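Student: Predicted model follows, preceded by the sequence.
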Amino acid sequence: MTTSHTDTTQLLGQRETVRYPNEQYAWYVVFVLFFVTILSQLDRQLPTLLVEEIRSEFSISDTQFSFLQGYAFALVYTLAGLPLGRLVDRKSRRNMIFFGLLFWSLMTFLAGFATSYTTLFLARMGVGVGEAVLAPAAYSLIADYFVPQRRGRALGIYYISIAIGSGASLVIGGALLALIPEQGMVFPGVGYLEAWRWVFLAAGVPGLLLSFLLFSVREPARQGSGANLIDDCALPTIRDVCVFLRHHCATFSRLLVYPSILAIIGYGSLAWAPVLFARKFGLQIAHSGILLGGLIAVAGVVGSLISGFVSDRWAAKGHSAARFRVTLCGQLLLFPTVSLWALMPSPTLALAMLFVAILGLAIAQTAAPAAIQEVTPNRMRGQLIALYLLLGGLLGIGLGPTLPALVTDYVFQDDNALPWSIALTAFPASVIGVWLTWSGQKPYAITQQSLISGKD
């Protein structure tokens, strides 16, 4: 027997005074999740640095590589995200992260032994399945470890791991490519493996070791609206979630879509940045990987910190739609720079422009999970975060790397036209992103107030 929307709404409207876990331990949990997420980004982003090596190995085009980097990961990542999001709302989140980490680390390791484009594609799909559980579970855990007034800061600190992981994948991969002999090295029992294969092998090992640290993380009590719904039969159904979204369509049509636009911009630019610097400026892939990795890490960390602290400060002052307003500020910083960096005449100017673009991207993107959770009942958080990730995966992780490749291969039909391909795909996406966040401010404030007053 399912719970009616009216009954569910009444339960979700209840407010209990709940004791949150010790804050010092809560920060320990954040940093455990922090390092797990760094590994997830490392394993996810590795192909970005290995474009030319993988293209040469399997004789594929830019578009085929973009499918490997994008949809091989994104399709399973997003499709697995929704059912896993429902499990996050009722099962041990710590245990789900543990098994996910083991699986995606193993798949990354096995990618180093791929014998064809198809087997590498399948390994990338495996990474997507394993990583699908991490974000819904991690965001839900952090929300239950911190009082609402400090939640934005905690999520901002946690979100830094994404920037560091993205940067580290390029720095570590670049360093490994520089250190490993070009002809490769011997793997016991297998023989010589090319340098790019050793990068995958090296990236898969740390996750297998770090997974056991998760047993030091305790599963917290579920807090906030709807936390009393401990029975599976009382868990909001998919229909309940759909009704809730329909009641607040003006808010969530913007709140769930704008991060996808950001993902299109981010993945579209960063997936091809190392190759652009090689094709346009003649930089070695290993060198450009180290430069770009450091830039992404620094800009991403600074942007995430700014986003978390500013959103908490504005929320504490009682500004309506405080966290969603932060996203608009980030979008306005991103808008004029993300289309121009690839067209700069020198690598120095391109790096400077890209730094500002990533700073704005990090400010806007970091605020998204906290903004979603602030207007979502507790027992729906896992499902809505999973929906947010589904849209971001299909549109961003999947389509982001593919759009510039399609323009390069089928419009310009010239590998050296990559800078224009990036610019022409980033500009319209950034315009849409600004409109979504600007027009969503008032609806968001209305939804926020209705949840606070229990009138949802």
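Tutor: In hand now; what should we look at?
Student: contacts and neighbour counts: CA atoms only from here.
Tutor: Noted.
Student: Is Tyr192 in a helix, a strand, or coil?
Tutor: Secondary structure, DSSP: H, G, I helix; E, B strand; the rest coil: Tyr192 is strand.
Student: close enough to count as contact, it and Trp198?
Tutor: No. Using C-alpha atoms under 8 Å, Tyr192 is not in contact with Trp198; the gap is 10.1 Å.
Student: now stretch 309-317: how far from the chain's centre is it?
Tutor: 23 Å (C-alpha atoms, centre = their mean, to the nearest Å).
Student: let's bring in a second one:
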Amino acid sequence: MNEQSTSLIYAESKTNLGRWYALGCLIIFYAISMVDRFILSAVAQPVTQSLGLSNTQMGLLLGAGFAVLYSIAGIPVAYLIDKGNRTKVILVGVLLWSLMTAASAFTADFTTLIICRAGVAIGEAVLTPAAMSLIGDMFLRKDRALPTSLYMATGNVMATGAFLIGGAVYQYAGTQQLLPSMEPWRFTLLTVSLPGLVMVLLFALTIREPARVDSQPVDDNDRVSKNSLLPFLNSDKAMFIPFWVATGMISSLTLGVISWAPTLLIRLHELTASHASFVFGSVGLPTSVLGTLCLPWLASRLQRKGRADGIILILLISVAIPIPAIIIGLLSNQYWLLVTAFAICMMFLPSISVLTCLGMQMISPSRLRARTVAVNLLIINLFGYTVGPLLSGFLADRVFTGPTAIASALATMAAIIGPIAILGFLLARRNFGQMMSMQKD
């Protein structure tokens, strides 16, 4: 029996509440995944002391050890998403990361903990590619910007919210009487794993796989093969190559700025660590959420007015405005100029990941959508988590000196990366518009 006859066609009715309920479940899953992803950071100090970990080992657990596997695992996982039942793949992914988070509470050393973190990374690699594919089939093209923005904005909110939740659970864990013999950090990890397990049951009972909008009855001679992605990318390499070069470059600057922002406030303006984190969070959280919601909406508005390259135009704006702002803020000695620069950067730079994922969702056929999004996320995460903080730190150590070294390094990166990213998106613009025009809902 073909997929169309057994699936719900959410996109056919504007009043279908089922798609919004499904979106709500995806958003809750994303929120839970962010908590499970960052919870180890929230309890890093007691974990380090309890297991006798070195700073290098903990850094691996928190950074590249998670991000690299998360990025690489997304490609084969996305093949399963494009080929089969996406809701079932999501269920397996959520179940895996929730169980691995729970298992982390019982680890005895670095080896067992990093195995658990690997399971969390692989499980979470399922969610966003599957969500982008599902949203693409549950909503018509002209309506996709809002649900995509709401989903992606969850990541910006929970990147901060995860620490608040983790801190509250850890504080409670110190006074709880349910498992008094369990160390607070272990109780915390075990507790935050439970919502995912509950949501798995709810999702399995209430959500059905939506029909693929551009799908036809699939038989053995018409199935998507593992190599289908490469011909698609190769046929439009004039768009994908400059687009992803620009995406990777600007992602490295974005993570560089976010990683060093509190440190810059401390070194340049002598704030305390807590004050610096509060200042950056106060300006960064609301502006990043505002940008994540408004910029994709603006791109959608341009598209409705006949600009097939609307997403690229907003991407160009999202690079052109924050680049001079951050350079001025970093090189000036004015506190409020730097804070304003951070606000402008957080308004635009984090939204680039949303816009590029939305772009991949728009130009890709349904049976390739998850894989193109997964490749986009791989580039964002690998460039962002590995190149950004590492390159800025290297420049600060080897090229610049003094308390302004990090500021000079980031300003140099911005001056180089900004024009490259703008050029990349400009080169991709025409072909992107043509690909948009060719896709049919």
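Tutor: Right, received. Where do you want to start? Computed from a predicted structure; not experimentally measured.
Student: Please state their TM-score.
Tutor: Overlay of the two chains. TM-score (TM-score structural alignment, normalised by the length of structure 2): 0.82; 426 aligned residues with a C-alpha RMSD of 3.7 Å.
Student: re earlier: list the residues that contact both of Tyr192 and Trp198 of structure 1?
Tutor: Contact criterion C-alpha atoms under 8 Å, 6 or more residues apart in numbering; residues bridging Tyr192 of structure 1 and Trp198 by contacting each: Gly184.
Student: Show me which of the two is the more surrounded one.
Tutor: Higher neighbour count among Tyr192 of structure 1 and Trp198: Trp198, with 23 against 13, using other C-alpha atoms under 10 Å.
Student: Please identify the helix or strand for the more buried one.
Tutor: Using DSSP states H and E, Trp198 of structure 1 sits in helix 195-210.
Student: how far does that helix sit from the chain's center?
Tutor: The answer for helix 195-210 of structure 1 is 20 Å, by C-alpha atoms, centre = their mean.
Student: Please report how far Val186 of structure 1 lies from Phe35 of structure 1.
Tutor: 30 Å (C-alpha to C-alpha, to the nearest Å).
Student: The two: who's more crowded?
Tutor: Per other C-alpha under 10 Å, whichever of Val186 of structure 1 and Phe35 has more neighbours is Phe35, with 18 against 12.
Student: which one in structure 2 is aligned with that one?
Tutor: Structural alignment (TM-score structural alignment) places Phe35 of structure 1 against Ile28 in structure 2.
Student: Point me to the helix or strand that includes that match.
Tutor: helix 17-42.
Student: That helix vs structure 1, average distance?
Tutor: Its matched residues in structure 1 lie on average 2.3 Å from helix 17-42 of structure 2 after superposition (mean C-alpha distance after the TM-score superposition for structure 1).
Student: chain center to that helix: distance?
Tutor: 12 Å.
Student: now stretch 445-453 of structure 1
Tutor: The answer for stretch 445-453 of structure 1 is 27 Å, by C-alpha atoms, centre = their mean.
Student: Next: stretch 363-370 of structure 1.
Tutor: The mean C-alpha position of stretch 363-370 of structure 1 is separated from the chain mean by 10 Å, C-alpha atoms, centre = their mean.
Student: Same question for stretch 339-347 of structure 1.
Tutor: 25 Å.
Student: Next: stretch 103-123 of structure 1.
Tutor: 21 Å.
Student: Report the buried residues of it.
Tutor: 103-113, 117, 120-123 (16 or more other C-alpha atoms under 10 Å).
Student: for stretch 277-297 of structure 1, same thing?
Tutor: Under 16+ other C-alpha under 10 Å, the buried positions of stretch 277-297 of structure 1 are 277-280, 283, 285-297.
Student: Show residues contacting it.
Tutor: Here stretch 277-297 of structure 1 has contacts from 49, 163-175, 177-178, 273-275, 346-347, 351, 355, 358, 416, using C-alpha under 8 Å, 6+ apart.
Student: if we go to 6 Å?
Tutor: Residues outside stretch 277-297 of structure 1 that contact it (C-alpha atoms under 6 Å, 6 or more residues apart in numbering) are 163-164, 167-168, 170-171, 174, 177-178, 274.
Student: ditto for stretch 182-194 of structure 2
Tutor: Identification of contacts with stretch 182-194 of structure 2 by C-alpha under 6 Å, 6+ apart yields 98, 101-102, 105, 169-170, 173-174.
Student: before we move on, back to that, of all pairs in the buried residues of stretch 103-123 of structure 1, which one is the farthest apart?
Tutor: Largest separation among these by C-alpha to C-alpha: Phe103 and Tyr117, giving 20.6 Å.
Student: Could you check how far the counterpart of Thr366 of structure 1 in structure 2 is from Leu423 of structure 2?
Tutor: Here Thr366 of structure 1 is matched to Val354 in structure 2, going by TM-score structural alignment. Val354 of structure 2 is 20 Å from Leu423 of structure 2, where distance means C-alpha to C-alpha.
Student: re the thing from before, restricted to buried residues, select the contacts of stretch 277-297 of structure 1 in PyMOL.
Tutor: Buried subset of the contacts of stretch 277-297 of structure 1, written as a PyMOL selection, criterion 16+ other C-alpha under 10 Å:
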select buried, resi 163+164+167+168+170+171+174+177+274
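Student: Could you save the contacts of stretch 277-297 of structure 1 as a markdown table and add columns showing distance to Phe67 of structure 1?
Tutor: Compiled in a markdown table, the contacts of stretch 277-297 of structure 1 are given as follows (distance: C-alpha to C-alpha, whole Å):
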| residue | distance to Phe67 of structure 1 |
| --- | --- |
| Ala163 | 23 |
| Ile164 | 24 |
| Gly167 | 21 |
| Ala168 | 22 |
| Leu170 | 19 |
| Val171 | 23 |
| Gly174 | 22 |
| Leu177 | 23 |
| Ala178 | 26 |
| Pro274 | 17 |
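Student: Give me the subset of the contacts of stretch 277-297 of structure 1 that lies in helices.
Tutor: Using DSSP state H, the subset of these located in helices is 163-164, 167-168, 170-171, 174, 177-178, 274.
Student: Nearest to Leu235 of structure 1 among the residues you listed?
Tutor: The closest of these, once distances to Leu235 of structure 1 are taken by C-alpha to C-alpha, is Ala163, at 33.8 Å.
Student: contacts for stretch 28-40 of structure 2?
Tutor: For stretch 28-40 of structure 2, using C-alpha under 6 Å, 6+ apart, the contacting residues are 158, 162, 166.
Student: And stretch 389-404 of structure 1, by the same measure?
Tutor: Against stretch 389-404 of structure 1 from outside (C-alpha under 6 Å, 6+ apart): 66, 70-71, 74, 78, 260, 263-264, 267-268, 271, 421-422.
Student: swap in stretch 63-72 of structure 1?
Tutor: Outside stretch 63-72 of structure 1, the residues touching it (C-alpha under 6 Å, 6+ apart) are 121, 124-125, 397-398, 401-402, 405-406.
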